[in-house]
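Visitor: Sequence and predicted structure, then a few things I'm wondering about:
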Amino acid sequence: MDSKYSLIGNGNKLNISQFKIKPKPTPILFNRRNGPSSPKKVKLNDSESKPSLANGNKFKISIQEQRTKLPVYDKKNKLLDLIKRHNTLIILGETGSGKTTQIPQYINSARLQNNGKIAITQPRRVAAVSIATRVAQEFGNGQTVGDTVGYTVRFEDVTSKRTKIKYLTDGMLLREAMFDNLLMEYTVIILDEAHERTINTDVLFGIVKNAQKVRESRNLEPLKIIIMSATMDVDHFSKYFNNCQAVYLEGRTYPVNVFYTVKPHDDYQTASVATFFKIHREAPANHDVLIFLTGQEEIEAVAHQIRVLSKDPEVEGPPVRVCTLYAAQPSSQQMTVFNPSPQNLRKVIISTNIAETSVTITGIKYIIDSGMVKARTYHPATGLELLKVQRISQEQAWQRTGRAGRDSEGTCYRLYTRSQFEMMQKSTIPEIQRANLTSVALQLLALDIHALYFDFMDKPPEDAITTAFEQLKLLGAIDNVESSSLTSLGEQMVKFPLDPRFSKILLSASNFGCLVEVLTIVSLLSVESILLSPPNKREQVQMIRQKFFSAYGDHITLLNIYREFSNVGQNCRSWCHEHYINMRNILQAREVRSQLEEICTRAGLTLSSCGSQMEQVRRCLLTGLFMNVAELHRDRQYITLDKRQVVSIHPSSVLHGQQPHFVLFTEVVQTTKRYLRLLSTVEGEWLQEAAPDYFRTHSIKCARES
């Protein structure tokens, strides 16, 4: 397919490479794809699923009527009977079955939780918030979120003493377990979206399994565990949870026609835009589109292109509402994707893999799947945690495809060839087997558990666990790598919902007299980038931001930006627009900063400021990030001190084009090269002082070689 539209919207015509779709695809039926193959599964459905609500009237029936139309509704009594009889139960419920919103309500109405609470974990913040909001609406009687139904996500707790049903991220339940390892507040814990196998969910599997066992042995209030998912290896899960019963609940899914490209397309952003306008030209209004991309920057760029091009008078099709969905957005912004579209308007949602399974968006008729995802992978051998865009698995591809078959027959355009699909991994590698385990090791030590002896469903590589303990020892959180207990510093570090390195930096800041500044920097590093970089305005952006640039690097530059933002007052929107600052992200950073400041105050830290003396700030950053230092060598290459890896300064850094002898970096991104991002200059003589044990075994060339 040819496109005559400019992707930047500046009037220049840009020819997109031909994008051909196979004319006669084979329809793929999803409603029985995850059917019962294991003898442990009990199939609840004994009749055909109810027909879909038509797109035109789905918002006209009452919320209570909508509940009765869900496939799970007719199975309520059978489900409750199974939950009563089994302490642990696996429920496979296809997308759209109603399992996440309805089953907690059924348990609550039957009072199966007795006087305890029902916890439902979600891998993502947006899911916890949106589902809790919906379930609170279904309760009616003027109830709002925070009454009977509430949610808890990082830096936001919307619950009360009246709350009985609590949706929360898996990370938040894990934090609660650190302070009560038997989770006595809950009598039912539902681990939802278990197939995603996030690092926190995998750790929770072991913690809730142990809590259930200990509570039973001590004759305490019993704990029921329900594991829910749209798809999973049932035998593997059942075996881990003591050969528990599994039940299969059919959803309401429809055929989805899958189209592959004739040839590979590396520029999937351009292909996404081109494919959207092909759909836009041909499909009826109110047929909404969901595009899967990898991250905020890509999503915002494609959203901008679609907004501009859809207003071109030559473009055929109805008006377009563009919605974006990614983890860094404030909850209020994320909620807009669930708002129904007015008649004769097309909604296009551009999302990360959040929309694969975590949230259900009605009205989607078309999927555009880039086939890519952004994943963080840790390599103990190189000491680098790489943020890399990579191919999804076949399992993820089918999850994405299934989002179009919720209300009626749908279509999925895959921006890759059939042979590329067949070369994808069958399923996604669990995060626990590819992540830096330092945070996990610290959290488990807070529960007096050594990670080497923890009951993981799939054990992480031993070298990754060993590396995590070596890092915790260097940070001062433990005395030795065999230790099953924390030092007093380690106990303080656990109080922060942060990477242990950043917790250490905050705890060191009082000694350097710069806690005010370091709180700001850590908060800005805890959210998505606050810097907007429109590709067609790079020089203009550079000129406007010049006043913020610091010769000391990116951390101090970010601090300078935040300081001016804090003094702007009510004109913050126009100030952000003028300086190309992402207002949503900087406001979120301000909220995170406020929460971290509270924790610092409770920990007895003194709120001190170093004013314009930035040496203290850079020295303080070294106390946590000393393993992230690279040195310039005679061939003008940077090499990491930790594992001697060749790296380069990222072009987005204010230090790009300069050659300081030592740089401290926050993260590594792999594209054509390994790039260091978010840097500060540091002095060689500071290194020994920051971490004497570490630098005793890592050679430094303190004199610049010529």
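Guide: It's in. Residues are numbered from 1 along each chain as shown.

Visitor: Could you use CA atoms for every contact and neighbour count after this?
Guide: Noted.

Visitor: quick one: residue 434 and residue 375 touch, right?
Guide: No - the criterion here is Cα atoms under 8 Å, and residue 434 misses it with residue 375 at 9.6 Å.

Visitor: Quick check, residue 521 in contact with residue 560.
Guide: No - taking contacts as Cα under 8 Å, residue 521 lies outside contact range of residue 560: 9.9 Å.

Visitor: quick one: contacts for the residue most central in space within the chain?
Guide: For the chain, residue 327 is the residue whose C-alpha lies nearest the centre (Cα atoms, centre = their mean; 5.3 Å). Counting by Cα atoms under 8 Å, 6 or more residues apart in numbering, residue 327 touches 124, 125, 126, 354.

Visitor: In helices only, show me the residues you listed.
Guide: 125, 126, 354 (DSSP state H).

Visitor: Most neighbours among those residues, which one?
Guide: Within those, residue 125 tops the neighbour count with 29 neighbours, counted by other Cα atoms under 10 Å.

Visitor: about what we covered before: any figure for the gap between the residue nearest to the centre of the chain and residue 171?
Guide: 14 Å (Cα to Cα, to the nearest Å).

Visitor: Strands of the stretch 201-350 of the chain, residue ranges please.
Guide: Along the stretch 201-350 of the chain, counting by DSSP state E, counting those that start in this stretch, strands occupy 224-229, 245-249, 256-260, 288-292, 320-325, 346-351.

Visitor: what's the closest of those strands to residue 235?
Guide: Judged by Cα to Cα, the one of the strands of the stretch 201-350 of the chain that comes nearest to residue 235 is strand 245-249, at 9.0 Å.

Visitor: Just want the angle from that closest one to strand 224-229.
Guide: Here the directions of strand 245-249 and strand 224-229 differ by 40 degrees (axes from the mean of the first three to the mean of the last three Cα atoms, to 10 degrees).

Visitor: need the contact list for residue 391.
Guide: By Cα under 8 Å, 6+ apart, the contact set of residue 391 is 371, 372, 373, 424.

Visitor: Please disregard the earlier target; I meant residue 688.
Guide: By Cα under 8 Å, 6+ apart, the contact list for residue 688 reads 695, 696.

Visitor: Wait, residue 183 touches residue 177, no?
Guide: Yes - using Cα under 8 Å, residue 183 is in contact with residue 177, at 5.9 Å.

Visitor: Pull out the buried positions in stretch 509-521.
Guide: By neighbour count on 16 or more other Cα atoms under 10 Å, the buried set for stretch 509-521 is 509, 510, 512, 513, 514, 515, 516, 517, 518, 519, 520, 521.

Visitor: do stretch 108-124 as well
Guide: The neighbour-count criterion (16+ other Cα under 10 Å) identifies 108, 112, 113, 116, 117, 118, 119, 120, 121, 122, 123, 124 as the buried residues of stretch 108-124.

Visitor: For these, give me TSV that also has secondary structure and distance to residue 653.
Guide: As requested, the buried residues of stretch 108-124 are exported to TSV (DSSP: H, G, I helix; E, B strand; the rest coil; distance: Cα to Cα, whole Å):
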residue	secondary structure	distance to residue 653
108	helix	52
112	coil	56
113	coil	53
116	coil	51
117	strand	48
118	strand	46
119	strand	43
120	strand	41
121	strand	38
122	strand	35
123	coil	32
124	coil	30
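
Visitor: Next up, a structure to set beside the first:
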Amino acid sequence: MLKQFRNEQYFCMPYLYELGWHLKGSGIIGVTEPRRISAITLADRVSNERGEILGDTVGVSVSFVDKHCSNTCVKYMTEGILLREMLADPLLQKFGVIMVDEAHERNILTDIVLGLLKKIMKKRDSLKVIIASATIDAEFFKDFFNLKTTTKSGTRKDSSVILSVEGRMFPVEVFNTQQPCPDYVKATVDTILKIHEKEKPGDILAFLTGQEEVMDVVHLLREYIQDRPKDDLQVLPMYGTLTNSDQLKVFFTAPKGTRKAIIATNIAETSVTIPGIVYVIDSGFTKLKWFDAESNTDSLIIVPISKAAAEQRGGRAGRLRNGKVYRLYTDEEFEKLSDQTPPEMRRSDLCSTILFLKALGIDNILRFDFPSPPPAKNMLASLETLFALDGLDRNGDLTNPVGYFLAELPINAMMGKMLYNSIQMACSEEILSIIAMAQVQSVFSKPTSGQGQLMARVKKREFEVEEGDLISLLNVYTAFVRNGRTKEWCGQHYVIYRNLKRAHELRQQLHTLARNKIGMPIVSCHGDINVLRRCITSGFFPNAAYLHHSGVYRTCRGNKELHIHPLSCLYTLRQPQYVIFCELLHTTKVFMKDLTVIEPQWLTELAPHYYHKAAVKYEDR
């Protein structure tokens, strides 16, 4: 039984098909990818190499894209789609082979898939599982999947093996800075310009931590291009919330005589091979989610990458020809990096994980066989949150209908509870828009020129309200739809068309899911701001903060010190006494993002089981 494979999976899958593995296992060959763009591009590549159209023998299934038929024998999909398949078919009877690609990323969905596949393998001897990655800890996963069966002669036989195949890599030169880099964003721009001016032809791939940094570099480079008489540098962004069509642009060949510079997050670190990349710029940082069980908050933290991630980024330069890697950190700093990035399962909120496993009928979550078990305090905090949201009862079972409603939705539990309560509060139309807008990153553009920045700030003020960021985002989306969802309107009001387009797509998906699968009525509150604020409070009440007398905010439970993010519409206004936040971001301080101003009495009214009034007695000392 083949359990471990180390190679580019688009070479592996045609081999499995040609050898008839889809027939031997009496089921199709499934391939999971951590990102939708990876699944689409790889499925397209394999189908092209077979001389077929995508959707015939080779199919793909991701959000917004579903191309497969009854003849499909190889199906590419995201890990989330495979988990949805398990809800309908817990033993995956229609699959003969499952391949989990890029397993070294170890995100939550990957670990859930691996744990469930091991459970399925105990029931289905015919299912073959392949774990594929270029940097994986092979022995760890061999031990995890090794079920050790006994033969008729009484000897013990391993059920998993390691098969290593060397991939093709061209020589890559690595250059480190001599001194620590004080501003890696500015250094990225400078390095790209130096490469463009002095190095031989070849495309550039630069790694940054998030969308805001990516777009900052893109704007600076495009401003540089405008001042040049010859436009010979094509600058393209790449990040997770970018629309599918914009993400695919990075794979197209640049015009003759033009160098392509791709500014990306770690979405380009694995899974996809962008043709023509010769030069890689590694900032040395990444953005990770980190869960604080004491304050029950999930934060985004910018941290140094691991050595494995650094090697993976550098490998992008040697896929098709000799390359060069420019690391914006010293050799000494590289040696201090950790060997591997901590698995997401050990550093994240587990509410969605628990809901999904409960929906699959796994009652005892504590005994579920995770590849890397999460900390007990994180598991306990998530169980308490779900109980507070009425998603679980006192026995730890899914409640009906709230628990099943939350498990059905592809959003976090607090947003799901907010959407559920919007039915009773008659504001589901607006809440759907707010949830969709919260899924994408900043919708406001940031021009580089002084006059442009001033005009962008003036236009942003037209949408901002003193009730908070979520209501302001609702105003942007409502105006966008009212004016025909055109690029011209977005340009006039300095908002990012592709992000609003993505939000509109997400809203349509949620609308269809809520109406067809759950039967949720879609009604409007007709602009009643208080109803919307109360509905937001009913879902995000665990994320409440109050203004401390010292001038900073503190969480109502946990007493964690917080600050309003500078991009919030509340940053320049008089500080409200109580706010609800959707997300925390760790940089120089712990900042609250996506804020909503609330009334303190709403906490005890809407969540009396979580908050209560208490008299504090101060004694003279």
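Guide: That came through fine. None of the values given here were measured: they were computed from a predicted structure.

Visitor: in what helix or strand does residue 431 of structure 2 lie?
Guide: Using DSSP states H and E, residue 431 of structure 2 sits within helix 428-439.

Visitor: can you tell me what part of structure 1 that helix aligns to?
Guide: Per the alignment by TM-score structural alignment, helix 428-439 of structure 2 matches residues 515-526 in structure 1.

Visitor: what do you get for stretch 403-415 of structure 2?
Guide: Aligned using TM-score structural alignment, stretch 403-415 of structure 2 spans residues 490-502 in structure 1.

Visitor: distance between the ends of the matching stretch?
Guide: One end of stretch 490-502 of structure 1 sits 12 Å from the other (Cα to Cα).

Visitor: now swap in stretch 232-252 of structure 1 and tell me
Guide: Per Cα to Cα, stretch 232-252 of structure 1 runs 18 Å from first to last residue.

Visitor: Now the corresponding residue of structure 2 for residue 586 of structure 1: closest residue in space, sequence neighbours ignored.
Guide: Using TM-score structural alignment, the partner of residue 586 of structure 1 in structure 2 is residue 500. Counting by Cα to Cα, 6 or more residues apart in numbering, residue 443 is the residue found nearest to residue 500 of structure 2 once chain neighbours are left out, at 6.6 Å.

Visitor: That neighbour: how many residues sit nearby?
Guide: For residue 443 of structure 2, the neighbour count with other Cα under 10 Å is 20.

Visitor: Would you check that residue 207 of structure 1 makes contact with residue 181?
Guide: Yes - between residue 207 of structure 1 and residue 181 there is a contact under Cα under 8 Å: 7.4 Å.

Visitor: what about the helices in the stretch 101-250 of structure 1?
Guide: Using DSSP state H, counting those that start in this stretch, the helices found in the stretch 101-250 of structure 1 span residues 125-139, 170-179, 199-217, 234-240.

Visitor: The second one vs structure 2, average offset?
Guide: Between helix 170-179 of structure 1 and the corresponding residues of structure 2, superposition yields a mean separation of 2.0 Å, by mean Cα distance after the TM-score superposition for structure 1.

Visitor: so that helix matches what in structure 2?
Guide: Counting by TM-score structural alignment, helix 170-179 of structure 1 falls onto residues 79-88 of structure 2.

Visitor: Next: the shortest one.
Guide: Mapped onto structure 2 with TM-score structural alignment as the criterion, helix 234-240 of structure 1 occupies residues 138-144.

Visitor: Looking at structure 2, name the residue matched to residue 462 of structure 1.
Guide: Aligning on TM-score structural alignment places residue 462 of structure 1 opposite residue 376 in structure 2.

Visitor: ok, its match - how many residues close by?
Guide: Residue 376 of structure 2 has 12 nearby residues by other Cα under 10 Å.

Visitor: What of the one 4 residues further on?
Guide: Here the count is done by other Cα under 10 Å, and residue 380 of structure 2 has 14 residues near it.

Visitor: quick one: which helix or strand includes it?
Guide: helix 376-388.

Visitor: Now do the residue nearest to residue 432 of structure 2 when sequence neighbours are not counted against residue 37 of structure 2, distance only.
Guide: Using Cα to Cα, 6+ apart and skipping the chain neighbours, the partner closest in space to residue 432 of structure 2 is residue 507 (6.2 Å). As defined by Cα to Cα, residue 507 of structure 2 lies at a distance of 20 Å from residue 37 of structure 2.

Visitor: Residue 287 of structure 2 now?
Guide: According to Cα to Cα, residue 287 of structure 2 and residue 37 of structure 2 sit 19 Å apart.

Visitor: Could you report the neighbour count for the aligned partner of residue 648 of structure 1 in structure 2?
Guide: Using TM-score structural alignment, the equivalent of residue 648 of structure 1 in structure 2 is residue 563. Close neighbours of residue 563 of structure 2, defined as other Cα under 10 Å, add up to 19.

Visitor: same check, this time on residue 125 of structure 2
Guide: When neighbours are defined as other Cα under 10 Å, residue 125 of structure 2 has 10 of them.

Visitor: Please apply the same query to residue 587 of structure 2.
Guide: Using other Cα under 10 Å, residue 587 of structure 2 has 11 neighbouring residues.

Visitor: which position in structure 2 aligns with residue 443 of structure 1?
Guide: Residue 443 of structure 1 maps onto residue 356 in structure 2, by TM-score structural alignment.

Visitor: And the host helix or strand of that match, what does it pack against?
Guide: Element membership of residue 356 of structure 2 [criterion: DSSP H and E] is helix 351-359. Helix 351-359 of structure 2 is packed against helix 376-388, helix 402-408, with contacts defined by 3 or more Cα pairs under 8 Å, 6 or more residues apart in numbering; DSSP states H and E.

Visitor: Would you format those as TSV with distance to residue 457 of structure 2 included?
Guide: As requested, those are exported to TSV (distance: least, Cα to Cα, whole Å):
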stretch	distance to residue 457 of structure 2
helix 376-388	38
helix 402-408	37
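
Visitor: highest average neighbour count across these?
Guide: Neighbour counts (mean count of other Cα atoms under 10 Å) averaged over each of those peak at helix 402-408, with a mean of 22.

Visitor: Would you map the helices across the stretch 151-300 of structure 2?
Guide: Under the criterion DSSP H, counting those that start in this stretch, the stretch 151-300 of structure 2 carries helices at the ranges 184-198, 211-226, 244-248.

Visitor: mind putting those helices in a markdown table, mean neighbour count and distance to residue 298 of structure 2 included?
Guide: Formatted as a markdown table, the helices of the stretch 151-300 of structure 2 follow (neighbours: other Cα atoms under 10 Å; distance: least, Cα to Cα, whole Å):
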| stretch | mean neighbour count | distance to residue 298 of structure 2 |
| --- | --- | --- |
| helix 184-198 | 16 | 25 |
| helix 211-226 | 17 | 19 |
| helix 244-248 | 14 | 27 |
